[in-house]
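Student: Sharing a model prediction with you, sequence too.
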Amino acid sequence: MIPCFYQDFDEEIPEQHRTMCKRLYHLWILHAITLAVNLVGCFVWMLGGGGVTNFGMAIIWLILFTPCSYVCWFRPIYKAFKTDSSFNFMAFFFVFMAQVGISIIQCIGIPGWGNCGWLATISFFSYNLWIALLMLIPTLFFTATATLSFIALTKVHNFYRGSGGSIGKAQEEWTTGAWKNPHVQQAAQQAAMGAATGAMMPDQQYSSNTPQYNDNQM
């Protein structure tokens, strides 16, 4: 069985970028764990009278955003460190800034959005103390995720600008044909396909095996 993704920090990532890349991977793991803990918190919240909507939304957050966050921002930054690709850095910044915004919203905890954030947790203390305390656990997870995500975004941005990267460099990479680099193409295809990256393989095989015809044959 061919895996959808392959990563080897020691073999593929340059030593000077390895620590930062690993920390971003650990941040993605924390994000996934937070969504799982939030699901449990929303389930307890529902049992306490918080409504089914929050629990249903928590399921969607976990199922949808766990694979999408891996594909849409971790894989681009992994490829960016691997190939020194400005285009992948730009893809990471574009998606991860949205990720930071979503993490802040989750931390706030607007009722009906499927997140055990501060607003939802504090307001439930007057109804059921024990359930509110359990809801406080994913709230703290969301707070840690949002804080660490903002710090990570700042550090990667400072590193990229310090290394001479810019939007112009990403545009130059596109216009000069660096976008045709197979590593860059692979990262972009994975981001576009999302969780269904397995469907890429037949398309790639088809494109590589497409017969070529000359004028006489046509």
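Tutor: Looks like it arrived, so ask away. Numbering: from 1, shown residues only.

Student: hey, let's count contacts and neighbours off CA atoms from now on
Tutor: Noted.

Student: who are the neighbours in contact with residue 81?
Tutor: Listed by Cα atoms under 8 Å, 6 or more residues apart in numbering, the contact set of residue 81 reads 13-14, 17, 21.

Student: Let me know the closest of those to residue 158.
Tutor: Set against residue 158, the nearest of those by Cα to Cα is residue 17 (13.3 Å).

Student: which residue sits closest to that closest one, ignoring its sequence neighbours?
Tutor: Leaving aside its sequence neighbours, residue 17 sits nearest to residue 81 (Cα to Cα, 6 or more residues apart in numbering; 6.4 Å).

Student: For the helix or strand encompassing the one you found, list every residue counted as buried.
Tutor: According to DSSP states H and E, residue 81 maps onto helix 75-83. Judged by neighbour count (16 or more other Cα atoms under 10 Å), helix 75-83 contains these buried residues: 75-83.

Student: So what touches whichever helix or strand comes after it?
Tutor: Sequence-wise, the next helix or strand downstream of helix 75-83 (DSSP H and E) is helix 86-108. Contact with helix 86-108 is made by 69, 72-74, 76-77, 79-80, 115-119, 139-140, 142-143, 145-146, 149-150, 153, 157, 160, 165-167, 169-171, 173-174, 179, 184, 187-188, as judged by Cα under 8 Å, 6+ apart.

Student: Mind checking which of those are in helices?
Tutor: Among these, the members found in helices (DSSP state H) are 69, 76-77, 79-80, 118-119, 139-140, 142-143, 145-146, 149-150, 153, 157, 160, 167, 169-171, 173-174, 184, 187-188.

Student: I only care about the residues you listed that end up buried; give me the PyMOL line for that.
Tutor: Of the ones in helices among the contacts of helix 86-108, the buried ones go into a single PyMOL selection, burial set by 16+ other Cα under 10 Å:
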select buried, resi 69+76+77+79+80+118+139+140+142+143+145+146+149+150+153+157+160+170+173+184+187+188
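
Student: alright, now check it against this:
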Amino acid sequence: MSGFDSNPFADPVDVNPFQDASVTQAISRTNESTGEYNPFSAAEMGQYSGTTVPAPATSPSQPAVLPTSVEQSTQATAAAAQANLIKQQEELERKAAELERKEQELQNRTTSRDPNTGAKENNWPPLPKFFPIKPCFYQNFDEEIPEDYRRICKRMYYLWMLHSVTLFLNVLACLAYFTADSSKGVDFGLSILWFILFTPVSFVCWYRPVYKAFRSDSSFSFFFFFFVFFFQVAVYIIQSVGIPSWGNSGWISSISMIGYNLGVAVVMMVVAGFFTVNAVLGVILLKLVHSKYRRTGASFTKAQQEFSQGVLTNRTFQSAAASAATSAAQGAFGTNQEN
């Protein structure tokens, strides 16, 4: 009943929670166990020695990778510098080799010229110096023919060599043909004529024009070559056919000899095969030269201009025209005096 006896309208009594008996007892026990701690007191300072432990150079939480990265960067820079030096050395060696090659070419050009006139000394055909006949032409693919046309020009030269060898073999085959059949002396005689005539004529009439055409990009030389070489291919076809009494060991002549002499027929078939190869290669090279010709920008108009300029500047033509004009003038003057 005491709770009901209290006055509810009276002022409340201030209660301090830290004055509770249990709280006061716990605080007193903590103070007794710990006491007042002074880290700078003489008693506490005496417990430590005078040596000082240095702090670690790096934080344990951060790995020390800086020296490794610096070392790798230095090695990469050194490797790059060494590679650059090697590249520069290779470039210098390449330039030195190029200069040496050009110097050698210049020396070859100097030695290939006539010391008296300074003109290029003829080197084809390559005859010995003691031979009474001297070379008639100058030929140097590396010096005179551009690199784009050098390969096809050499092929034309090889075709001419094959043409000459085939004509020589044709003489031997016709000789065997004549020994097997005495009535075939006409073929043997004509084969000798074809070898003596067509070997130098083919060199002058279609090989040298194509050589000059590639050397100086001459439209006139191109047209002259096409005109002559077209007939040369036709002659190859006729020779491979082997019409009797035409001086050619072709397929017809060789097949006709199978029943009479098999050995002679085989020899003649080999030569007929050579003529066939010449015809096929002639057609192929004619197309290749024509494709190269289309890239050079040559034309029939340029060929006419080159022909007219060449004729007008030719000393032989000029001297012949001058002598003809002088003779005509003298004849007209004499006629006037007689009248």
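Tutor: That came through, no problem. All values derive from a computational prediction rather than experimental measurement.

Student: Quantify their similarity with the TM-score.
Tutor: Superposed pair, TM-score by TM-score structural alignment, normalised by the length of structure 1: 0.79. Supporting alignment: 185 aligned residues with a Cα RMSD of 2.1 Å.

Student: hang on, the earlier thing: nearest to residue 134 of structure 1 among the buried residues of helix 75-83 of structure 1?
Tutor: Ranked by distance to residue 134 of structure 1 (Cα to Cα), the buried residues of helix 75-83 of structure 1 are led by residue 75 at 33.1 Å.

Student: Map residue 60 of structure 1 onto structure 2.
Tutor: Using TM-score structural alignment, the equivalent of residue 60 of structure 1 in structure 2 is residue 193.

Student: Actually, residue 76 of structure 1.
Tutor: Residue correspondence to structure 2 (TM-score structural alignment): residue 76 of structure 1 is matched to residue 209.

Student: show me the contacts for its match.
Tutor: By Cα under 8 Å, 6+ apart, residue 209 of structure 2 lies in contact with 221-222, 224-225.

Student: Okay, it and residue 199 of structure 2: tell me how far apart.
Tutor: For residue 209 of structure 2, the distance to residue 199 of structure 2 equals 15 Å [Cα to Cα, to the nearest Å].

Student: Ok, residue 168 of structure 2 next?
Tutor: 9 Å.

Student: same deal with residue 79 of structure 2?
Tutor: To residue 199 of structure 2, residue 79 of structure 2 is 64 Å away according to Cα to Cα.

Student: Those two: which is more packed in?
Tutor: Per other Cα atoms under 10 Å, whichever of residue 79 of structure 2 and residue 199 has more neighbours is residue 199, with 18 against 12.

Student: wouldn't the more buried one be in contact with residue 164 here?
Tutor: Yes: using Cα atoms under 8 Å, residue 199 of structure 2 is in contact with residue 164, at 5.6 Å.

Student: The residue positioned nearest the centre of structure 1: what's it in contact with?
Tutor: By Cα atoms, centre = their mean, the mean C-alpha position of structure 1 lies nearest to residue 69, the distance being 2.0 Å. Residues in contact with residue 69 of structure 1 (Cα under 8 Å, 6+ apart) are 28, 99.

Student: cool, and the one 4 residues further on?
Tutor: The neighbourhood of residue 73 of structure 1, defined by Cα under 8 Å, 6+ apart, consists of 91-93, 95-96, 191.

Student: cutoff 10 Å now
Tutor: By Cα atoms under 10 Å, 6 or more residues apart in numbering, the contact set of residue 73 of structure 1 is 24, 28, 88-89, 91-99, 187, 191.

Student: matching residues in structure 2 for stretch 136-152 of structure 1?
Tutor: With TM-score structural alignment as the criterion, stretch 136-152 of structure 1 aligns to 269-285.

Student: how about the helices of the stretch 1-150 of structure 2, start to end?
Tutor: 2-5, 21-34, 42-45, 66-111, 141-144, 147-180 (DSSP state H, counting those that start in this stretch).

Student: shouldn't residue 110 of structure 1 be in contact with residue 57?
Tutor: No: Residue 110 of structure 1 is not in contact with residue 57 according to Cα atoms under 10 Å; the separation is 11.9 Å.

Student: tell me, what's touching the two both at once?
Tutor: The contact sets of residue 110 of structure 1 and residue 57 do not overlap (Cα under 10 Å, 6+ apart).

Student: what about the residue mapped onto residue 242 of structure 2 from structure 1, how many neighbours?
Tutor: Using TM-score structural alignment, the partner of residue 242 of structure 2 in structure 1 is residue 109. Residue 109 of structure 1 is flanked by 21 other residues according to other Cα under 10 Å.

Student: Distance check, residue 109 of structure 1 against residue 14 of structure 1.
Tutor: Distance check for residue 109 of structure 1 against residue 14 of structure 1: by Cα to Cα, it reads 39 Å.

Student: how close does whatever residue of structure 2 lines up with residue 171 of structure 1 get to residue 227 of structure 2?
Tutor: Taking TM-score structural alignment, residue 171 of structure 1 has residue 304 as its aligned residue in structure 2. Computed as Cα to Cα, the residue 304 of structure 2 to residue 227 of structure 2 distance reads 15 Å.

Student: now do residue 203 of structure 2
Tutor: Distance, residue 203 of structure 2 to residue 227 of structure 2, using Cα to Cα: 15 Å.

Student: more crowded one of these two?
Tutor: Using other Cα under 10 Å as the criterion, residue 203 of structure 2 and residue 227 rank with residue 203 on top: 16 against 13.

Student: surely the more buried one meets residue 136?
Tutor: No: with contact defined as Cα under 10 Å, residue 203 of structure 2 does not count as touching residue 136 (11.7 Å).
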